[in-house]
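Chemist: Sequence unavailable; structure follows:
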């Protein structure tokens, strides 16, 4: 995996180059789609620090079509996934947007398609992991990045995890390598809510696997499942104290931010929101579904940032010892429409993907953007 020093240097380099170039170009050679990852604890943010988002200071990319996630590249630039067409776009360190490749086997429909991305360095090779909806299931594949920065291409795909249930909704889809080096995979219940309470089923779970897709050592049920009782998790991130957080779409009433512990049961479909039952873990924060519909999340220091789709805002939650401190604070309130993903960079900034297109080239409120948002210490 990328070392903290290398990741920090790469992120700072790409931000400086992108800010200088003011990129707003469209991809060459193909229509955009969607992709995604979430970073672990930022090496530049200390435990006990809390942060607030400012206003957008730059548009790093525009002309995106239903982007789902963004991940910085180790040598500058970034990759962006697009949900509808299965494409992965490269944003170069000079601000150009180009087609890196198309994930084979993506079958989009409803909310399913190409979702999360994550990167891992294996020796001299950088591997790209991607979560997507195939014909019969959701799955995770990995492939080498071939070529040079600014001209990357996707190598042959190898299946890492398969058999995750898919449906037109509730498909989960976020990927992230944790501080322990294992791959975390969020899944939805795929409209089969009872599966969320079955520890042997992959739906309605957070999975924890090795880079090769095997169950990670120490998993609570001896399989790939790390936590259960989830409806549709689309965001995971670690605060600087090592706490794992996840965002979860509710059904009709409550969206959630949960602290994730190994072997914990978060109650779905028995409970939505706070249930107060000893056998289930209650969420740390809840929102009405009209205020959030949370997708990607990021953490910087001890603050968690939650990207809201229907809520059209970025929620900021300060934490301490796995609990919320004070009330959530909204930023970017309806300034850019629906927010799909957010990641934290070591230079005290966020990258935010908007989600205002439908993945079929039809805008809801114009095209989608990748924005840069500066962070300042909370007072």
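Modeler: Received, thanks. The structure displayed is predicted, hence computed values, not measured ones. Numbering: from 1, shown residues only.
Chemist: switch to C-alpha atoms for all contacts and neighbour counts from now on
Modeler: Noted.
Chemist: And the strands in the stretch 1-150 of the chain, which stretches?
Modeler: Using DSSP state E, counting those that start in this stretch, the strands of the stretch 1-150 of the chain run over 51-53, 58-64, 67-72, 78-82, 87-91, 97-102, 114-122, 125-133, 138-146.
Chemist: Next up, a structure to set beside the first:
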């Protein structure tokens, strides 16, 4: 790809958008999960940050994975999921561009917004959703989606007629490795996980938004305290699909590997996680080793959420919910094969775990009644 065709990815365009305020892991493997991977340092705390998480604090309850409630069925590849203070949730349909509101206790999903300009192809489309901690006051909802020429982040208010405001753009798109997960951290900043869009060297280029975790203000500008004053928080990622924070402010990210290892990483500002030089662990001191690795057949990890001292990771190809004890110990596997491919996991303030399936995305045989949203109450 020539430099001219990649100009739109540089920071000049991305920051201009803010200023106006406007194939995944697919190979077979058979290796058991590794915790910690050989040569990895023991888990350490990340950089605690002031403020609060979107839920106010990390829920301390333990979800009861034996007694789910089916909140909604018949959805079209639900991808992003954002929990609201009234107990309901917003869900993004990747292919249609619709945002639906769903509630526990039944009732048909209700369309509350349709993001204009969504282009679905391969893994692209309407992807991550997020609401800030002050959503009840401001009404802002954020979405990451694939447009005609790029991946971008917009914000809007439900029920409004105004066009969404583009707050960040110029993230290269592709039929795969589009990233897409966004979340507000406990510092009130917006974090976005991007993919390398099939261009591996971009992950190591500090002036390229692809293959990164970005940290932005709610208006889309580089957040205060970012390394070098740029949007990049960390680099060397292949395809970030999940973001989560523990009670002490430690940040975790989940990403697809290539042929061997999927990863859980502890994220530190300015750190380099090795892609494409490294997949999984290495002895190269330039790169941070993952906290946990799985073989790609067991994982293809997507959403991530934390309740108490446990990180929950939804697995697509692995068709299971991984549990990672953050105080040490090996990961466990729950719900293996019970609901098919699992895309997104979120934990509500009441400790309930919400889970979306992804059985109608062309990666396997559709299951009758899917895709669906499940809710597992706290014990």
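Modeler: Yep, that arrived. Note that the structure is a prediction, hence the values are computed from the model and not measured.
Chemist: if you compare the strands of the stretch 1-150 of the first structure, which one is most tucked away?
Modeler: Comparing the strands of the stretch 1-150 of the first structure by mean neighbour count (mean count of other CA atoms under 10 Å), strand 67-72 ranks first with a mean of 31.
Chemist: what's the matching range in the second structure for that one?
Modeler: Here strand 67-72 of the first structure aligns to the second structure at residues 78-83, judged by TM-score structural alignment.
Chemist: roughly how far is the matching stretch from the heart of the chain?
Modeler: 10 Å (CA atoms, centre = their mean, to the nearest Å).
Chemist: That stretch: average distance to aligned residues in the first structure?
Modeler: Following the fit onto the first structure, the mean deviation recorded for stretch 78-83 of the second structure is 1.1 Å by mean CA distance after the TM-score superposition for the first structure.
Chemist: between the strands of the stretch 1-150 of the first structure, which one is nearest to residue 376 of the first structure?
Modeler: strand 51-53 (5.4 Å; CA to CA).
Chemist: contact partners of the longest helix seen in the second structure?
Modeler: Determined from DSSP state H, the single longest helix within the second structure is helix 11-19. Identification of contacts with helix 11-19 of the second structure by CA atoms under 8 Å, 6 or more residues apart in numbering yields 8, 166-170, 207-209, 219-222.
Chemist: Is it possible to get a markdown table of the residues you listed that adds neighbour count?
Modeler: As requested, the contacts of helix 11-19 of the second structure are exported to a markdown table (neighbours: other CA atoms under 10 Å):
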| residue | neighbour count |
| --- | --- |
| 8 | 18 |
| 166 | 22 |
| 167 | 25 |
| 168 | 29 |
| 169 | 27 |
| 170 | 24 |
| 207 | 15 |
| 208 | 25 |
| 209 | 29 |
| 219 | 21 |
| 220 | 29 |
| 221 | 22 |
| 222 | 26 |
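Chemist: Which ones among those map onto strands?
Modeler: If you go by DSSP state E, these have 166, 167, 168, 169, 170 in strands.
Chemist: What residue in the first structure is paired with residue 299 of the second structure?
Modeler: Counting by TM-score structural alignment, residue 299 of the second structure corresponds to residue 292 in the first structure.
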